[in-house]
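In: coords please:
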Amino acid sequence: MSDLKTGALHAMLTGIAKRYPGAAIASSMQMEDMILTDVLARLKLPLAVFMLDTGRLHSETLAMVGRVKERYGIEVEVYQPQETKVKQYVQQHGLNAFYESVELRKSCCGIRKVEPLARALRDRPAWITGQRRAQSVTRTELKLEDFDPTHGLPKFNPLTEWTDAEVRAYISAFDVPVNALHARGYPSIGCEPCTRAIKPGEDPRAGRWWWESSESKECGLHVIPIKQESHA
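Out: Just a heads-up that it's a prediction; the model follows:
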């Protein structure tokens, strides 16, 4: 892990905190998000960390909330989907209807992830993600700093140019807590029924929505989503 990359990450997060105090890191409890959380804690930055609990996450992912609190003293803000919307979807389509079509899968993501994200970002001055270009063919044009028109606020991707090796090197160098699923072949972690371990040589996101083509493998969090009903 180069000191140059680590220094640039420190500088970027410090700059974001100064420009947008109260900005938040959107964490899926993957290695990338844990690196951002580690830097936040080391530099004592005025940034928040939140997670979207979809109701279908692995127990290993949910356990990370406690590990972050234990290691860093950080309370992760947890946002859940609207129970009535989840029930309506299940009653109308079935619990695992997302396997049937991309449309039904994105509808499920809209209820369990996109709408809760809107609530998580409400009144935030900016948000920060752990996205990297190397993660997927859908992220090759990822920028370090962008503007999210859906939520109307700046969006930062500080690890945009980091390689897989650099991520692993940082984790090792600073003994950062990691999701146990990573050691079981899950480089990309989402909901339990929509994520599988990958085989050697497969694309890092091959385990996400593995029944779909690679071009459709986004949930709506990082693209302009279908408008969802908003409820306080």
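In: okay, CA-based contacts and neighbour counts for the rest of this
Out: Will do.
In: quick check, K155 in a strand?
Out: Yes - the assignment for K155 by DSSP: H, G, I helix; E, B strand; the rest coil puts it in a strand.
In: which ones are touching it?
Out: 126-129, 145-148 (Cα atoms under 8 Å, 6 or more residues apart in numbering).
In: please redo it, this time with the cut-off set to 6 Å
Out: Contact partners of K155, counting by Cα atoms under 6 Å, 6 or more residues apart in numbering, are 126-128, 145-148.
In: how far away is it from I128?
Out: 6 Å (Cα to Cα, to the nearest Å).
In: and what of A23?
Out: Distance, A23 to I128, by Cα to Cα: 7 Å.
In: ok, back up a step: between the contacts of K155, which sits nearest R71?
Out: Nearest to R71 among these: I128, at 20.8 Å, using Cα to Cα.
In: Proceed likewise with the subsequent sequence, for comparison:
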Amino acid sequence: MPMKNFDTAQLAADYAKQSPQKILELALEHFDNLWLSFSGADDIVVLDMAWKINPNIKVFTLDTGRLHPETYRFLEQVRKHYGIQIEALSPDHQQLEAYVREKGLFDFYENGHGECCGIRKIAPLRRKLASVDAWITGQRKDQSPTRADVPVIERDAAFSTAEHDLIKFNPLANYTSEDVWNYIRMLEIPYNPLHEKGFISIGCEPCTRPVLPNQHEREGRWWWEESTQKECGLHAGNLIAKS
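Out: Got it, this is the predicted structure:
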């Protein structure tokens, strides 16, 4: 189906209560230039679902250069387990070197994580998404206050341009953390071993820590900042557009 005939708002309403698999089937049916974003955390569930529909699913990950060793090993485990290629997106080395030279390796503790994430995550992601028609994420409404209204399908307000509409699929939007872990345990799919050490939401090593009992999962990310600021920018533009 041509992009101009893909009624995002109507399909978002029609599929709002559908299963993740149905949403993925819709995405895979209508978009050839479709990529799945895999972080090496609990979005292994959406990767597993998509791979079972189409084992040729195209997958990318953001290699910030600051991930945990366990995450790097997990990415390799997933690559071999599913027999897929995982395209690793890296930061622009000149931009990164200039930032580190000027502000050091831990500037984000004093001045917020925005600039570091902008270089290590957002810029590589923007380059990638400029060349695709649609992408799939593992976002869930229960992950943080900023994601409470995440739709299952949307026009990506953060990365679309006047010349290029980008469609974003969030098949797990209505899943809870319990749903995710029931799926992982029931189907015995691989998962990041950091989860066994109290890490729930997993990002870069300096900005991620385990959470205590009854803490929300995003409290382990950028813990020195307010809960309403716990987005790296990958999805923030879409969330702002809805507020």
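In: are any of the contacts of K155 of structure 1 buried, and which?
Out: 126-128, 148 (16 or more other Cα atoms under 10 Å).
In: so who does the residue nearest the centre of structure 2 touch?
Out: Among the residues of structure 2, the one closest to the centroid is T137, at 4.8 Å (Cα atoms, centre = their mean). Listed by Cα under 6 Å, 6+ apart, the contact set of T137 of structure 2 reads 37, 170.
In: what do we get in structure 1 for it?
Out: When structure 1 is aligned by TM-score structural alignment, T137 of structure 2 is paired with T129.
In: cool, Q94 of structure 2 as well?
Out: Under the alignment (TM-score structural alignment), Q94 of structure 2 maps onto T84 of structure 1.
In: now distance to R168 of structure 1 and secondary structure too, for the contacts of K155 of structure 1, in JSON lines please.
Out: Shown next, in JSON lines, are the contacts of K155 of structure 1 (distance: Cα to Cα, whole Å; DSSP: H, G, I helix; E, B strand; the rest coil):
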{"residue": "A126", "distance to R168 of structure 1": "27", "secondary structure": "coil"}
{"residue": "W127", "distance to R168 of structure 1": "24", "secondary structure": "strand"}
{"residue": "I128", "distance to R168 of structure 1": "20", "secondary structure": "strand"}
{"residue": "E145", "distance to R168 of structure 1": "23", "secondary structure": "strand"}
{"residue": "D146", "distance to R168 of structure 1": "26", "secondary structure": "strand"}
{"residue": "F147", "distance to R168 of structure 1": "29", "secondary structure": "strand"}
{"residue": "D148", "distance to R168 of structure 1": "29", "secondary structure": "strand"}
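In: dump those into CSV; add distance to T54 of structure 1 as well.
Out: Putting those into CSV (distance: Cα to Cα, whole Å) gives the following:
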residue, distance to T54 of structure 1
A126, 22
W127, 19
I128, 19
E145, 27
D146, 26
F147, 25
D148, 22
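In: list the contacts of the equivalent of L47 of structure 1 over in structure 2.
Out: Residue pairing (TM-score structural alignment): L47 of structure 1 is matched to I57 of structure 2. Taking Cα under 6 Å, 6+ apart, we find I57 of structure 2 in contact with W51.
In: quick check: longest helix of structure 2.
Out: helix 69-82 (DSSP state H).
In: tell me, that helix lands on which residues of structure 1?
Out: Counting by TM-score structural alignment, helix 69-82 of structure 2 corresponds to 59-72 in structure 1.
In: ok, now stretch 28-40 of structure 2?
Out: The aligned range for stretch 28-40 of structure 2 in structure 1 is 17-29, by TM-score structural alignment.
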